[in-house]
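Engineer: Dropping the sequence and predicted coords here.
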Amino acid sequence: MGLTIDVSQADPGPVRVAIAGDVDLATVPELSAALTAAVSGRPQAIVVDLGGVTFLDSSGIAALITGYQLAEEHGVGFAVTNPRERIRWVLDLAGVWPYLSGEEIEAGT
């Protein structure tokens, strides 16, 4: 399955990047370009909706982390939302869900 990326913004409001399909080595360049373009517009925040993502590999996780770091460097809020159970499990397993989702990380956990 390919990748579909829909970028939209309600004014005022965050930029919403809705992703559907497989996020893997073959499709990561599209995701990276969309996240970079979203950050370059200097919105208040970017919300990445993973509700349509059916597969996420390590290169996809790396692209999300890079998008998060780029947004942080430019003072733009960044949050990943709405992952399917399997995708959330992968992000938890990689240890990045608390950072990408914007959830508070409790001391000692």
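Structural biologist: The structure has been received and is ready for your questions. Every value quoted in this text rests on a predicted model; they were computed, and no experiment measured them. Numbers count the residues shown, from 1 in each chain.
Engineer: switch to C-alpha atoms for all contacts and neighbour counts from now on
Structural biologist: OK.
Engineer: Contacts for stretch 92-104 next, please.
Structural biologist: Identification of contacts with stretch 92-104 by C-alpha atoms under 8 Å, 6 or more residues apart in numbering yields 64, 65, 68, 78, 79, 80, 81, 88, 91, 105.
Engineer: Return the list of helices and strands in contact with the longest helix seen in the chain.
Structural biologist: In the chain, with assignment by DSSP state H, the single longest helix is helix 58-73. Helix 58-73 sits against helix 28-40, strand 77-81, helix 97-101, with contacts defined as 3 or more C-alpha pairs under 8 Å, 6 or more residues apart in numbering; DSSP states H and E.
Engineer: can you give me the angle it makes with helix 28-40?
Structural biologist: Orientation check (axes from the mean of the first three to the mean of the last three C-alpha atoms, to 10 degrees): helix 58-73 against helix 28-40 gives 10 degrees.
Engineer: another structure for you, compare them:
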Amino acid sequence: MNVTIETRGEATTVCLTVTGEIDMATVDGLARALREAISHAGVTEVVADLSAVTFCDSSGVAALDRAYAEGMRRGTVFRITHPQPPVRRVLELTGMLETLTRPAPSA
């Protein structure tokens, strides 16, 4: 798994592009990147693009859930985009898909 981080909109939005498989062997890197992005000063939104993620196990779902909760706690919107069918299905089964793909509220 690989995570690329990019800032947008005067550095208020952080976009993470995640590639590969998210599982017990790789989740720590994702969790670390998500924590850093959400805790960065001035960030109001963190978006994780999962279009190139081919697999996500329960440890990955837990990391995404923790990022969402931490974002809520800090007032930072956290959401995912473009989950592929295998990842989408796992998120549906766990009840997380709707929560994690909800668009950011309009300003």
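Structural biologist: Thanks, I have the structure now. Every value quoted in this text rests on a predicted model; they were computed, and no experiment measured them.
Engineer: Just the TM-score for the two chains, thanks.
Structural biologist: The TM-score (TM-score structural alignment, normalised by the length of structure 2) is 0.89; 101 aligned residues with a C-alpha RMSD of 1.1 Å.
Engineer: rewinding a little: out of the helices and strands packed on helix 58-73 of structure 1, which is the most enclosed?
Structural biologist: Among those, the stretch with the highest mean neighbour count (mean count of other C-alpha atoms under 10 Å) is strand 77-81, at a mean of 21.
Engineer: and it, how far from structure 2 on average?
Structural biologist: Strand 77-81 of structure 1, aligned to structure 2 and superposed, deviates on average by 0.7 Å (mean C-alpha distance after the TM-score superposition for structure 1).
Engineer: For the next helix or strand after that strand, buried residues please.
Structural biologist: Using DSSP states H and E, the helix or strand that directly follows strand 77-81 of structure 1 along the chain is helix 85-93. For helix 85-93 of structure 1, the neighbour count (16 or more other C-alpha atoms under 10 Å) marks 87, 88, 90, 91 as buried.
Engineer: Is it correct that the first one is in contact with residue 58?
Structural biologist: No: contact status for residue 87 of structure 1 versus residue 58: not in contact, 11.5 Å apart, counting by C-alpha atoms under 8 Å.
Engineer: which residues touch residue 47 of structure 2?
Structural biologist: For residue 47 of structure 2, the contact set (C-alpha under 8 Å, 6+ apart) comprises 13, 14, 15, 16, 78, 79, 80, 81.
Engineer: angle of the longest helix of structure 1 against helix 85-93?
Structural biologist: Between helix 58-73 of structure 1 and helix 85-93, the angle comes out at 70 degrees (the same axes, to 10 degrees).
Engineer: mean distance, helix 58-73 of structure 1 to its aligned residues in structure 2?
Structural biologist: Mean for helix 58-73 of structure 1 is 0.4 Å (mean C-alpha distance after the TM-score superposition for structure 1).
Engineer: what's near enough to touch the aligned partner of residue 4 of structure 1 in structure 2?
Structural biologist: Superposed on structure 2 with TM-score structural alignment, residue 4 of structure 1 falls opposite residue 2. By C-alpha under 8 Å, 6+ apart, the residues touching residue 2 of structure 2 are 18, 19, 20.
Engineer: For the last one, which three-state class applies?
Structural biologist: Classification of residue 20 of structure 2 using DSSP: H, G, I helix; E, B strand; the rest coil returns strand.
Engineer: I'd assumed residue 50 was in contact with it.
Structural biologist: No: with contact defined as C-alpha under 8 Å, residue 20 of structure 2 does not count as touching residue 50 (9.1 Å).
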